[in-house]
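1. structure for this input, please:
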Amino acid sequence: MSKLPAELRREQIVNLVEERASATAEELCKAFGVSLMTIWRDLAALEEDGRVRRVRGGVARIERRTDAEPLYDSKRVLNLALKERIARYAAEHFVRNGDILFMEAGTTVAAMVKYLAAYQHLTVIGNGLGTMNELARLTPAINVYCCGGMLRPVAYTFVGPQAEEYFRHVHATTCFLSATGVTPTEGITDVNPLEIQVKRAMAASAARVIFLMDSTKFGVRSLQQVIPLQKVDALITDDAAPAADVEALRAMGIDVHVV
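-> Coordinates of the predicted model:
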């Protein structure tokens, strides 16, 4: 395989270790086509950043609380192909010229941005630095606004009363959201109360609410429900989502799109 840049290789090492719990240095050498010395440098850097734990002969994941929130930079490289499919579908089927869009800070929603260049006279309002940085490339063709508030370094989002108040006084055609998990019984749930409050304010000020949730989020229950399922207009996911859950959500009146 072709050699990856060090930053991307290290992200993929973290993902592999998260999935498998541990890996030997030799396995990583073979997987990434690099020398043992390069792998040990990678592991030393990742351990210093607190992302893995080196053990004899290899590396192990750092066990985190089940309700711990993943870092934004970690989420950016997870399930990339699924996120791209969902994001492109959302942009192509739920955006029109002249729309006013709320786009939250999740990485799947941020992946929509590159597909917005096809539209005219859009206004996009958000609360995340990652999404804003992507949108900056499309200005001035797209009008871009960001709320104020306290910056959370874990997710690079603006939250708190100032952010919530901002969204109460602006209105959107469509609000694009994501979350940590979804089940037919618990609904759509997320991990951080501050994030949830801003998402609720965004949803309440939009004519319709669209959730972008890849299949890995099905069956996951997090801390708190974002909004009641009856207030969700559509949910976009991929074809690996459990069929029973998809049908259960549709039976509740949610327009589920499988891509």
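2. please make it C-alpha for all contacts and neighbour counts, starting now.
-> Noted.
3. may I see the buried residues of stretch 169-183?
-> For stretch 169-183, the neighbour count (16 or more other CA atoms under 10 Å) marks 171-183 as buried.
4. cool, stretch 188-197 as well?
-> Buried, per 16+ other CA under 10 Å, within stretch 188-197: 188-192, 194-197.
5. which of these sits closest to Asp42?
-> Nearest to Asp42, judged by CA to CA, of the buried residues of stretch 188-197 is Val191 at 29.8 Å.
6. which parts of this structure are helices?
-> Assigned by DSSP state H, the helices in the chain fall at 6-20, 25-32, 36-48, 72-75, 80-94, 107-110, 129-136, 161-168, 193-204, 243-251.
7. now show me the structure for the sequence below, then we'll compare the two:
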Amino acid sequence: MIEAPIASRRLLVEERRRLIVDLVEKQGRATVEELATRFGTSTVTIRADLDALARSSAIARSHGGALPMAAAATHDTPLNIKETRWHAQKLRIGEAAAKMIRDGETIILDSGSTTVEIARQIRQMKFESLTVITNALNIAMELSGLPQIRVMMLGGLLRQTSYSLVGPDAEQALAKLSADRLFLGVDGLDPNVGVTTPDPLEAALNALMIRVSRQTIAVLDASKLGQRSLSVITPVKNLDMVISDNSAPAETVEALRAAGVQVVLV
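-> Next up is the predicted model:
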């Protein structure tokens, strides 16, 4: 059932659409009429929202409503679509991850829809100094203009779906650096296979990020647990910690802990 209507404040179009995606993912389906009641708007507006979301593959359009877009870990989904999925969970994960960062550290923020939430939290925190290494254009932009944050951007080939830079140039730049913590965003984590991503170049750079970091923390919503993608980044034994949300399957959590990985659920 759709929850009680949202408070009467006017929502921006993108905000409303993001909430629609969250509701459809959470409930498994939603009708036009239910969504119109929920958001206090017309059915015409909701149909336009659903059509726009379907065109961008955020949801699947059905007769009279919408269904979740089946998660396909082997598909390289554009970042702007990823950001609409499980946003509340990613926000909590970002908050928990950011609290681990200490003043004066050097951290690596991998590209991704969860790691960008860490960057947004960093903007609100009071560091005297912090160095952030990243291969993500959007993360670099999030942290630009903050005098206490030194941003080191890796070069390389731009992947337009993720705004990330990968390839030999990025690896050569990273090989000369070291970091206290890596916050790694992934597309799939299977306790038996390891941490995976759709792009082989991204996987190679991620593996190097792990090697140059003292601590590796994978940050991912629970929908990624048990999923497998094309390229393996590393076995789970090379992870120090996983931060996910509290809907994570108990058997997967236990398998990770049995492999020596600390698991934090938020």
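8. and the TM-score between these chains?
-> The pair, once superposed, lands on a TM-score of 0.85 when counted by TM-score structural alignment, normalised by the length of structure 1; 257 aligned residues with a CA RMSD of 2.7 Å.
9. number of residues surrounding Arg64 of structure 1?
-> 9 (other CA atoms under 10 Å).
10. residues contacting it?
-> Applying CA atoms under 8 Å, 6 or more residues apart in numbering to Arg64 of structure 1 gives no contacts.
11. what about it, distance to Gln12 of structure 1?
-> In this view, Arg64 of structure 1 and Gln12 of structure 1 are 18 Å apart by CA to CA, to the nearest Å.
12. and for Thr24 of structure 1?
-> As defined by CA to CA, Thr24 of structure 1 lies at a distance of 15 Å from Gln12 of structure 1.
13. JSON lines for the buried residues of stretch 188-197 of structure 1, including distance to Asn79 of structure 1?
-> Below are the buried residues of stretch 188-197 of structure 1 laid out as JSON lines (distance: CA to CA, whole Å):
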{"residue": "Ile188", "distance to Asn79 of structure 1": "19"}
{"residue": "Thr189", "distance to Asn79 of structure 1": "19"}
{"residue": "Asp190", "distance to Asn79 of structure 1": "18"}
{"residue": "Val191", "distance to Asn79 of structure 1": "19"}
{"residue": "Asn192", "distance to Asn79 of structure 1": "21"}
{"residue": "Leu194", "distance to Asn79 of structure 1": "25"}
{"residue": "Glu195", "distance to Asn79 of structure 1": "22"}
{"residue": "Ile196", "distance to Asn79 of structure 1": "23"}
{"residue": "Gln197", "distance to Asn79 of structure 1": "26"}
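14. and the furthest pair within the residues you listed?
-> Pairwise distances across the buried residues of stretch 188-197 of structure 1 peak at 15.7 Å for Ile188 and Leu194 (criterion: CA to CA).
15. what residues are up against Thr114 of structure 2?
-> Thr114 of structure 2 sits next to 83, 90-91, 93-94, 185, 219-220 when contact means CA under 8 Å, 6+ apart.
16. got a winner among those for most neighbours?
-> Val219 (29 neighbours).
17. now do the contacts for the alignment partner in structure 1 of it.
-> Applying TM-score structural alignment, one finds that Val219 of structure 2 aligns to Leu212 in structure 1. Neighbouring residues of Leu212 of structure 1 by CA under 8 Å, 6+ apart: 86-87, 90, 108-109, 176-178, 235-237.
18. okay if I get those as CSV plus distance to Gly130 of structure 1?
-> Output for these, formatted as CSV (distance: CA to CA, whole Å):
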residue, distance to Gly130 of structure 1
Ile86, 18
Ala87, 15
Ala90, 18
Thr108, 11
Val109, 10
Phe176, 15
Leu177, 14
Ser178, 14
Leu235, 22
Ile236, 21
Thr237, 21
